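Colleague: Quick one, what's the 3D model for this:
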Amino acid sequence: MSSSFQKPDHDELAGTEQPFVAHLMELRDRLLRAILAIGICFGILVVYPGPGPLYDLLAAPLVSHLPAGTKLIATNVIAPFFVPLKITLLAGFLLALPVVLYQAWAFVAPGLYSHEKRLVLPLVVSSTLLFFAGVAFCYFFVFGQVFKFIQNFAPKSITAAPDIEAYLGFVMNMFIAFGAAFEVPVIVVVLARIGVVSVDKLREWRGYFIVVAFIVAAIITPPDIVSQLALAIPMCLLYELGLLAASYFIRSTKAPEDAE
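Modeller: Model prediction:
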């Protein structure tokens, strides 16, 4: 039985091999373009809306659940300057993420066959959209539930005055956690397409994945049931989406001789 990864009689990649130095130069160029895209987005955001308003926007879910008149504090002298800049850089990276992923795709594309290239661009687009969806879900839903739980749980004798650097670290960890968790369909598709594991086997492992999802959610989210369910349940649903997508992509990216 022929494999979907068997090379065709006419090798499309014949004569396209490049020296190691050429690969390094291309990698350098791709990295520079990605960094340039991030720098341009960062510069635009510095001008408008500016680091200050961006940080105010990021802090809004927390501030809305603090007692009236309470503000975040800065325990480091230079924190009021550097923390908003770090937020702006993070926003610039998110804004330039499609370009960064495209540069990664363009670097590996010459080493792929034409039927394999049909898989890469949809994965780049879906990876970007899923990461954005995870970040947006965390910001608009999870943060509100987490901060509401914390304020209701805290004793009345405690006045919360969070530090801006600690808040930045918390936000970045949560964004990365939810953005990465929403990449589950992409991971499932890639594992199934490159032959690491079959779709049928992934279906059999569904129960194990549910257990793992709840364990991961319990580890990386604050100790409240709402945020843990908010991460674990979407991961389980996205796993099912990944199984459906894997079946489709395996059929649509078969080698020509296998399709026949």
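Colleague: contacts, neighbours, all on C-alpha from now
Modeller: Will do.
Colleague: unless I'm mixing things up, V124 is touching Y102, no?
Modeller: Yes - counting by Cα atoms under 8 Å, V124 does reach Y102; the two are 6.8 Å apart.
Colleague: Which of the two has more residues huddled nearby?
Modeller: V124 (20 against 17; other Cα atoms under 10 Å).
Colleague: Against S227, how distant is the nearest residue to the more buried one once chain neighbours are set aside?
Modeller: Distances taken as Cα to Cα, 6 or more residues apart in numbering put L101 closest to V124, at 6.1 Å, once the chain neighbours are dropped. L101 sits 29 Å away from S227, going by Cα to Cα, to the nearest Å.
Colleague: quick one, which of those two is more surrounded?
Modeller: Counted by other Cα under 10 Å, L101 and S227 do not tie: S227 has more neighbours, with 22 against 18.
Colleague: Hmm, that one is touching Y139, no?
Modeller: No - using Cα under 8 Å as the test, S227 is too far from Y139 to be in contact (11.6 Å).
Colleague: in the protein, which spans are strands?
Modeller: Secondary structure of the chain by DSSP state E: no strands are present.
Colleague: Where do the helices of it begin and end?
Modeller: 20-47, 51-63, 79-95, 97-108, 114-137, 143-153, 164-181, 184-193, 199-204, 206-220, 225-252, 256-259 (DSSP state H).
Colleague: please give me the structure for this one as well, since I'd like to look at both together:
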Amino acid sequence: MSTRAPEDQEMPLVSHLTELRTRLLRCVIAILLIFAALFYFAQDIYALVAAPLRAYLPAGATMIATGVASPFLTPFKLTLVVSLFLGMPIVLQQIWGFIAPGLYKQEKRIAVPLLVSSILLFYAGMAFAYFVVFPIMFGFFASVTPEGVAMMTDIGQYLDFVLTLFFAFGVAFEIPIATFLLIWVGIVDVGTLRKSRPYVIVGCFIVGMFLTPPDVFSQVLLAVPMWMLFEVGVFFGAMVKRQTAEAEEVEEHNGETADKPPAPRP
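Modeller: Have a look, this model is predicted:
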């Protein structure tokens, strides 16, 4: 029985770790380069993110900074997070380059659209929060401010609040990807998801209740898109499952034809 040398056994692992380190380093460098390019505009970026709230502040009211270093650290933190979001396509490209050699051809054909769709949907969720939800939410908060109370929000607390909502809406818009993967892997079939539609709708409204102000209009603005995104995931999951089943039937038929002995000559 032949044995392999220790060097031969360790080389594949060392090569993978080296490649992983290289790709992680590329991701860090890309994010730092984006951050370096955006740092000069840190104050402008924060002003842009704070615009939905500032539009509903009372006349003469401004945002405040209660921390000594908050005027510097808060825009710095926001710029770093924005750099991470903008660098996500590069990060996903490096992840894909690392895992792609171990995937089958069919898996590669599905994985690429999933990666691209996931980042686009995350961006779409953030844009939906900024352009649709924030104006309604901050308008509601401004309208219920008690008389005699000045609405003056701390810049650090505001940043933490909007980053949480950005992340929540970004993840919520990943519902089609999660639904598709559940169907594709075989954890749940399409029929079960369709039968569970009433529970999904109720769950979407419950999530909308926790992520939005306590008014029906804001809850609907989040719950309805989540429901529609669920339906999109079910549709594409069913379509891919059907195509995969048809391809397997064709391969099985071709295999049976190849194994069938030729007919005898007359």
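Colleague: TM-score for these two?
Modeller: In this superposition the chains share a TM-score of 0.87, using TM-score structural alignment, normalised by the length of structure 1; 241 aligned residues with a Cα RMSD of 1.9 Å.
Colleague: I'd guessed the residue nearest to V124 of structure 1 sits against P122; true?
Modeller: No - the criterion here is Cα under 8 Å, and L101 of structure 1 misses it with P122 at 11.3 Å.
Colleague: Next one: P12 of structure 2 from E19 of structure 2, what distance?
Modeller: With Cα to Cα as the criterion, P12 of structure 2 and E19 of structure 2 are 11 Å apart.
Colleague: So for the two, which sits in the more crowded spot?
Modeller: The neighbour comparison of P12 of structure 2 against E19 (other Cα under 10 Å) goes to E19, with 14 against 11.
Colleague: Contacts for stretch 206-219 of structure 2 next, please.
Modeller: For stretch 206-219 of structure 2, the external contacting residues (Cα atoms under 8 Å, 6 or more residues apart in numbering) are V133, I136, M137, F140, L165, A168, F205, V220, L222, A223.
Colleague: switch to 6 Å and redo it
Modeller: L222, A223 (Cα atoms under 6 Å, 6 or more residues apart in numbering).
Colleague: so that stretch aligns onto which residues of structure 1?
Modeller: Under TM-score structural alignment, the match for stretch 206-219 of structure 2 in structure 1 covers residues 215-228.
Colleague: now the matching stretch, how far from the centre of its chain.
Modeller: Centre-to-centre, stretch 215-228 of structure 1 and its host chain are 18 Å apart (Cα atoms, centre = their mean, to the nearest Å).
Colleague: Can you list the buried residues in it?
Modeller: V216, A217, A218, T221, P222, S227, Q228 (16 or more other Cα atoms under 10 Å).
Colleague: ok, the second one to Q145 of structure 1 distance?
Modeller: To tie it back to what came earlier, the one meant is A217 of structure 1. 15 Å.
Colleague: can you check the last one too?
Modeller: Look at Q228 of structure 1 and Q145 of structure 1: by Cα to Cα, they are 11 Å apart.
Colleague: Run a quick neighbour tally on Y248 of structure 1.
Modeller: Neighbour tally, Y248 of structure 1, other Cα under 10 Å: 12.
Colleague: got the contact list for it?
Modeller: Per Cα under 6 Å, 6+ apart, neighbours of Y248 of structure 1: none.
Colleague: Just tell me what it corresponds to in structure 2.
Modeller: Using TM-score structural alignment, Y248 of structure 1 pairs with M239 in structure 2.
Colleague: What is the equivalent residue in structure 2 for I158 of structure 1?
Modeller: By TM-score structural alignment, I158 of structure 1 lines up with V149.
Colleague: cool, and L45 of structure 1?
Modeller: In structure 2, L45 of structure 1 lands on L38 (TM-score structural alignment).
Colleague: Look up how far F236 of structure 2 lies from the spatially closest residue to that match that is not a sequence neighbour.
Modeller: Nearest residue to L38 of structure 2, sequence neighbours excluded (Cα to Cα, 6+ apart): T79, at 6.7 Å. According to Cα to Cα, T79 of structure 2 stands 36 Å off from F236 of structure 2.
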